[in-house]
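**Student:** Quick one, structure for this:
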Amino acid sequence: MEYPEPGSDRSVLDAGPPPPAGPSPSRFPTPSLPRANRVVLPSAAPAPPRAAAQVPPPLPAHVRASAESQPSAGPAEPPPAPPSPAEPALPARRSQRGGSGRLWQVAVGGAAVLALLALCGLGAAALLAERDRTPQATPTAPAEPTEPAQAETQALDSRDTDPAPLTAKELFPGRQLVVADGEPAYRVLKTQSSASCAVAATGEVADLLVRLGCTQVVRGTLRTPDDDHLVTTGLFNLIDRANAERARDRVRLLLDERQGRFRGMAANDDSAAIATAPARVGWQVRGHYLAYAVVVRSDGEAIRSGDTKAREILFDMIELHLNRGVLERRADGGTAGQPTDGGADDTGTQDGDD
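**Tutor:** Alright, predicted model coming up:
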């Protein structure tokens, strides 16, 4: 290769004008430099390339504005040096924003605490109000007895509260006895009131009634509407309910053991069967009274076990007439009423000879 002479402007290859002075251009593209009018913060500015000596880096916006506002009388002051990485300078707005954020957190926390205290106060107030509404146990004066309570003291449980003696007219006011509306009447054949309860019973049954304080018996003999049956029914007047119940329970055993019986009362020769024929017997307690009835066939024949007519007569006499009729009127006439005893528990029946 031939070298050019000194002072010659020809290149070795004679390919055109000589290359410009300075370093030869790189075969790789040079990254574009930031525009002069683009604001780049010091912390985000890219590192200058190696050819920084040829193109100076742009000044910060505030420094450039300060430089442009200075008069051109004297030389411009050099820009301030960027802050060192060890002590980065935070903008003023950011520091103010951090302070206001902490104040906001304090304010929110205080509001939450106040709201919690308010809820606790409301709960305590509700509990106090509920306790005030709850009635307190305070001693009170005994309530005055009401009319039902006063009536219970005048029950038929004793002769002390029911001292009036029974009468035959009270049990059998007429010659006809109607036990229910629309039903045919029983004919009353004979009535009796006696201070000796033994006249209406025999054997151990009579002795039992006397021992338990029976002082009166009122009874009557009636004929059924169809003339097929005769019945003697009445009330034994004992001291109190307890004795009447003992008599009721003991009578059952005595009748089963054939140690006595209730006695039927004949009115005439046509009714003689009531005192001698086999009978069906029933009894029941209300208050200090023992109600009873003795039923026989008018022809003197034994009552069959499946004879429902005899049971109807017992119910008519004991439950409908004596209990719901006579004793209920007595309770309403000045002494308090007592509930009717159950027929199954307080009423006894017996088949066989009376």
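**Student:** When you work out contacts or count neighbours from here on, use the C-alpha atoms and nothing else.
**Tutor:** Will do.
**Student:** which element is Leu116 on?
**Tutor:** Secondary structure from DSSP states H and E places Leu116 in helix 92-133.
**Student:** Tell me the helices and strands packed up against that helix.
**Tutor:** Judged by 3 or more Cα pairs under 8 Å, 6 or more residues apart in numbering; DSSP states H and E, helix 92-133 is in contact with no other helix or strand.
**Student:** Following element in sequence after it, please.
**Tutor:** According to DSSP H and E, the helix or strand after helix 92-133 is helix 147-152.
**Student:** Now whichever helix or strand comes after that next one: buried residues?
**Tutor:** Going down the chain from helix 147-152, the next helix or strand is helix 168-171, by DSSP H and E. Residues of helix 168-171 classed as buried under the neighbour-count rule (16 or more other Cα atoms under 10 Å) are 168, 171.
**Student:** Now the element after helix 168-171, going C-ward?
**Tutor:** Next along the chain after helix 168-171, taking DSSP H and E as the criterion, comes strand 176-177.
**Student:** Next, the structure of the following sequence, for comparison with the previous one:
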Amino acid sequence: MLVLLALFGLTAATLLDRRQSTDPAAAPDPTVQTTRGTEASDLDSRDTDQAPLTAREVFPGSTLAVGESRAGYNVLRTHSSASCPVAATGEMADLLVRLGCNQVVRATLRAPDEEYLVTAGLFNLTDRSSAERARERIRQILDERQGRFNGLPVGDETEGIATAPARVGWQVRGHYLAYAVVARTDGTTIRSGDTKVREILFDLLELHLNRGVLDRRAAGGIANQPTAGPTEGAGDQNGSTQD
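**Tutor:** This is a model prediction of the structure:
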């Protein structure tokens, strides 16, 4: 059944059936625009933004303070890999490889209220065009149940991020694809219209990864020109066995 969501202007995807995962390893304000500019920038290609991401750059501390309340997300684990398929399954993993993804940096965090777990991160693609193609294809892959983003468990108490019903959001800026997978800590299904999940997706995708990490990268000498605003998507995914 197609589930249409209204997460800060994000495009919804279908609800997927969750099978046990074996992977070890939107804003409260609906007026947020999905695209805030068209100006080209150094972030639009790895040719002009050559320095690889690092876990320290993307998740610099043990606590991540974002949002109006500045409440802290507890960073439980960070992970960086030159193999993008480690963070996805099936057609999602194949898509990332085809579009030139050469790096993923991600972390698993516990939300301030401790009721939700999040795996969020950045995929490093070849250029803006590749990232946009990935964004457009993700929805179809989720709809057809051909792949998903992997949650990154840290231990027994965090297995829900890999196995529980999850809400997923994604966003493109330049040659980066940002994503976040949100699940309840107790493993129960996320209710339709859960405003807390909307806040978490906005905090991690927009406030931290876009306005924080990528703004700093664009302004800090690695890539030193203003960049176009992100384009976004969101939907639901349930767990699947890793291919």
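**Student:** Can you calculate the TM-score here?
**Tutor:** Put the two chains on top of each other and the TM-score (TM-score structural alignment, normalised by the length of the second structure) is 0.80; 199 aligned residues with a Cα RMSD of 1.2 Å.
**Student:** quick revisit: in the second structure, which residue range corresponds to the helix holding Leu116 of the first structure?
**Tutor:** Aligned by TM-score structural alignment, helix 92-133 of the first structure falls on no residue of the second structure.
**Student:** State the number of residues packed around Val197 of the second structure.
**Tutor:** 27 (other Cα atoms under 10 Å).
**Student:** typo on my end, it should be Asp44 of the second structure
**Tutor:** Using other Cα under 10 Å, Asp44 of the second structure has 24 other residues around it.
**Student:** excluding its backbone neighbours, what's nearest whatever residue of the first structure lines up with it?
**Tutor:** Matched to the first structure by TM-score structural alignment, Asp44 of the second structure sits across from Asp157. The shortest distance from Asp157 of the first structure to any non-neighbouring residue, by Cα to Cα, 6 or more residues apart in numbering, is to Gly287 (4.2 Å).
**Student:** show me the contacts for the one you found.
**Tutor:** Residues in contact with Gly287 of the first structure (Cα atoms under 8 Å, 6 or more residues apart in numbering) are 155-158, 240-241, 244, 338.
**Student:** if you set the cut-off to 7 Å instead, what comes out?
**Tutor:** By Cα atoms under 7 Å, 6 or more residues apart in numbering, the contact set of Gly287 of the first structure is 156-158, 240-241.
**Student:** Just the buried ones from the residues you listed?
**Tutor:** Among the contacts of Gly287 of the first structure, those classed as buried by 16+ other Cα under 10 Å are 156-158, 240-241.
**Student:** In TSV, list the residues you listed along with distance to Asp181 of the first structure.
**Tutor:** Listed next are these as TSV, based on distance: Cα to Cα, whole Å:
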residue	distance to Asp181 of the first structure
Leu156	27
Asp157	29
Ser158	32
Asp240	33
Arg241	31
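**Student:** The longest helix along the second structure vs the first structure, mean deviation?
**Tutor:** The longest helix of the second structure (DSSP state H) is helix 128-143. Here the mean offset of helix 128-143 of the second structure against the first structure after fitting is 0.4 Å, by mean Cα distance after the TM-score superposition for the first structure.
**Student:** now for that helix, which elements pack on it?
**Tutor:** If contacts are counted by 3 or more Cα pairs under 7 Å, 6 or more residues apart in numbering; DSSP states H and E, helix 128-143 of the second structure sits against helix 90-98, strand 166-173.
**Student:** tally of neighbours for the closest residue to Ala200 of the first structure other than its chain neighbours?
**Tutor:** Using Cα to Cα, 6+ apart and skipping the chain neighbours, the partner closest in space to Ala200 of the first structure is Arg263 (5.1 Å). Using other Cα under 10 Å, Arg263 of the first structure is surrounded by 22 other residues.
**Student:** What's Arg263 of the first structure aligned with over in the second structure?
**Tutor:** Checking TM-score structural alignment: Arg263 of the first structure goes with Asn150.
**Student:** my read: that match touches Pro85, true?
**Tutor:** No. Using Cα atoms under 7 Å, Asn150 of the second structure is not in contact with Pro85, being 9.3 Å away.
**Student:** mind listing what the counterpart of Leu204 of the second structure in the first structure touches?
**Tutor:** Here Leu204 of the second structure is matched to Met317 in the first structure, going by TM-score structural alignment. For Met317 of the first structure, the contact set (Cα under 7 Å, 6+ apart) comprises 233, 293.
**Student:** picking that back up, and which of the contacts of Gly287 of the first structure is nearest Arg250 of the first structure?
**Tutor:** Arg241 (14.2 Å; Cα to Cα).
**Student:** For the residue nearest to that closest one when sequence neighbours are not counted, give me its contacts.
**Tutor:** Nearest residue to Arg241 of the first structure, sequence neighbours excluded (Cα to Cα, 6+ apart): His288, at 4.1 Å. Going by Cα under 7 Å, 6+ apart, His288 of the first structure touches 156-158, 237-241, 244.
**Student:** Just send these back as JSON lines, with distance to Ser193 of the first structure too.
**Tutor:** What follows is the contacts of His288 of the first structure, written out as JSON lines (distance: Cα to Cα, whole Å):
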{"residue": "Leu156", "distance to Ser193 of the first structure": "20"}
{"residue": "Asp157", "distance to Ser193 of the first structure": "21"}
{"residue": "Ser158", "distance to Ser193 of the first structure": "20"}
{"residue": "Asn237", "distance to Ser193 of the first structure": "11"}
{"residue": "Leu238", "distance to Ser193 of the first structure": "14"}
{"residue": "Ile239", "distance to Ser193 of the first structure": "17"}
{"residue": "Asp240", "distance to Ser193 of the first structure": "19"}
{"residue": "Arg241", "distance to Ser193 of the first structure": "21"}
{"residue": "Ala244", "distance to Ser193 of the first structure": "19"}
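**Student:** just those now: which is nearest Leu327 of the first structure?
**Tutor:** For these, the nearest to Leu327 of the first structure is Leu156 (8.6 Å; Cα to Cα).
**Student:** The closest one against Asn237, yeah?
**Tutor:** No. Using Cα under 7 Å, Leu156 of the first structure is not in contact with Asn237; the gap is 10.8 Å.
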